[in-house]
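Chemist: sequence and predicted structure below; questions after.
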Amino acid sequence: MKSICVFCGSSMGNRPSYAYAAASLGRELALLKIDLIYGGSNIGTMRVLADACLATGGNVTGIMPHLLANREILHQSLTKVITCNTMAERKEWMGKLADAFIVLPGGVGTLDELFEAFTWLQLDVYEKPIGLLNVEGFFDDLLRFLDRATHDGFIRREHRQNLIVDDDPGRLIERLHNETLVKPHSKWVDELIDDTNNKLSSQ
């Protein structure tokens, strides 16, 4: 595994543990010689993550739309910077360059990136693992929602199993490297069509 894209916040959050986790992950990536790919910002836990990786000798690529770069929030000390036109292009670059994804606590933008990557995995756009660094149980409620959506038939169990959750950065990276993605059989879309037709015809 040569590179990992990390999704995290443009805010620091209200708990010191969020910044601590971001810094720990940044250092761990550098020590393991894994390149960090992230959103390119110099604010929030995004900055903490990048600073820690750079200070430990790691390589950091930031990807940022012109709209945000022009607001002077682009980190000025990165190994490499890629600017693009839109938020959608930013995520496309992240998907192409990363071998895996890690999600830290964050807000709406972080969740958008998580679910984009999760959808890529579901649709076989990329076969790249996704890990949630569950700092102080931050993602517990989200995981309960995903379990409910799986139980109620909106997410396939095979897809749900592909989200790897851990509260330790080093262990999460190791699991991303070692665990095998669970793939549904090739007819799963046909099953959705049949299920829709059967349930509509029985109404």
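Modeler: Okay, I see it.

Chemist: can we go C-alpha only for contacts and neighbour counts from here?
Modeler: OK.

Chemist: His177 falls within a helix, correct?
Modeler: Yes: applying DSSP: H, G, I helix; E, B strand; the rest coil, one finds His177 inside a helix.

Chemist: where do the strands sit along the protein?
Modeler: 3-7, 35-38, 60-65, 80-84, 100-103, 130-133, 163-166 (DSSP state E).

Chemist: could the ones you listed go into JSON lines alongside mean neighbour count and distance to Ala21?
Modeler: Listed next are those as JSON lines, based on neighbours: other CA atoms under 10 Å; distance: least, CA to CA, whole Å:
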{"stretch": "strand 3-7", "mean neighbour count": "24", "distance to Ala21": "12"}
{"stretch": "strand 35-38", "mean neighbour count": "25", "distance to Ala21": "15"}
{"stretch": "strand 60-65", "mean neighbour count": "24", "distance to Ala21": "17"}
{"stretch": "strand 80-84", "mean neighbour count": "16", "distance to Ala21": "23"}
{"stretch": "strand 100-103", "mean neighbour count": "23", "distance to Ala21": "11"}
{"stretch": "strand 130-133", "mean neighbour count": "24", "distance to Ala21": "8"}
{"stretch": "strand 163-166", "mean neighbour count": "18", "distance to Ala21": "12"}
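
Chemist: next up, a structure to set beside the first:
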Amino acid sequence: MKRLAVYCGSATPADPAYLQLARAVGRGLAERDIGIVYGGGRLGLMGAVADAALAAGGEVIGVIPQALVDAEVAHRGLTSLTVVETMHQRKQAFTDLSDGFVTLPGGTGTMDELWEALSWAQLGYHAKPVGLLNALGYYDGLVAFWDKMAEVGFLRAQHRGLLIVADELEALLARMAAAEPVRTVVAMKAAGL
């Protein structure tokens, strides 16, 4: 994996552990020569990931909608910053420019990005690993929900492994690198399954 899309919040939580986590991920990816594609913001966890990666000599590509540039939240010190018109274009660029996806703590925008990456993998629009860094237990409830979807039958057994979860970056990257492509919904329907 040469470049990963990193999804995370633009907010700064009161608990400094979240900013520390973001900085550690940015630095950790740069030290492994893994470039970052992210939302192009300068605030919150997004800004912390970018700044730490840049300080460690890493490549950081931002993709940001014009409306957020106009709101003055764009990070102007990146390796490159691409301005798009819509959030859909932004997410397509994340997919086009990256070899996989890593999700850190965040809010509704982060969840939108994560779920789209998972949905697209399930359908076969990409075959890239989708990682969830469950540091600080932040995503315990989401992981339980993922398991519940499988238990009830809304998530096929062969797709359960699409969400790759770990509590630490090193373990997450190793699991993502070892991920095997799954049989997609489109392929299954074509085969009459």
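Modeler: Done, it's in. Note that the structure is a prediction, hence the values are computed from the model and not measured.

Chemist: quick revisit: okay if I get the strands of the first structure as a markdown table plus distance to Glu191 of the first structure?
Modeler: As requested, the strands of the first structure are arranged in a markdown table below (distance: least, CA to CA, whole Å):
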| stretch | distance to Glu191 of the first structure |
| --- | --- |
| strand 3-7 | 33 |
| strand 35-38 | 37 |
| strand 60-65 | 38 |
| strand 80-84 | 38 |
| strand 100-103 | 29 |
| strand 130-133 | 25 |
| strand 163-166 | 22 |
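
Chemist: out of the ones you listed, which gets nearest to Leu74 of the first structure?
Modeler: Nearest of the strands of the first structure to Leu74 of the first structure, taken as CA to CA: strand 60-65 at 7.5 Å.

Chemist: can you name every helix or strand that that closest one contacts?
Modeler: Helices and strands touching strand 60-65 of the first structure, by 3 or more CA pairs under 8 Å, 6 or more residues apart in numbering; DSSP states H and E, are strand 35-38, helix 44-55, strand 80-84, helix 87-97.

Chemist: how much does the second one stray from the second structure?
Modeler: Compared with the second structure after fitting, helix 44-55 of the first structure has a mean deviation of 0.3 Å; criterion: mean CA distance after the TM-score superposition for the first structure.

Chemist: so that helix aligns onto which residues of the second structure?
Modeler: Mapping helix 44-55 of the first structure onto the second structure (TM-score structural alignment) gives residues 44-55.

Chemist: what's the neighbour count on Leu74 of the first structure?
Modeler: Close neighbours of Leu74 of the first structure, defined as other CA atoms under 10 Å, add up to 23.

Chemist: separation between Ser98 of the second structure and Lys189 of the second structure?
Modeler: Distance of Ser98 of the second structure to Lys189 of the second structure, computed by CA to CA, to the nearest Å: 27 Å.

Chemist: now do Gly47 of the second structure
Modeler: Counting by CA to CA, the gap from Gly47 of the second structure to Lys189 of the second structure is 42 Å.

Chemist: which one's more surrounded, these two?
Modeler: Legend: neighbour count by other CA under 10 Å for Gly47 of the second structure and Lys189, higher for Gly47 (27 against 9).

Chemist: what's around Ala144 of the second structure, how many residues?
Modeler: 11.

Chemist: check contacts around Leu31 of the first structure.
Modeler: Residues near Leu31 of the first structure by CA atoms under 8 Å, 6 or more residues apart in numbering: Thr56, Gly57, Gly58.
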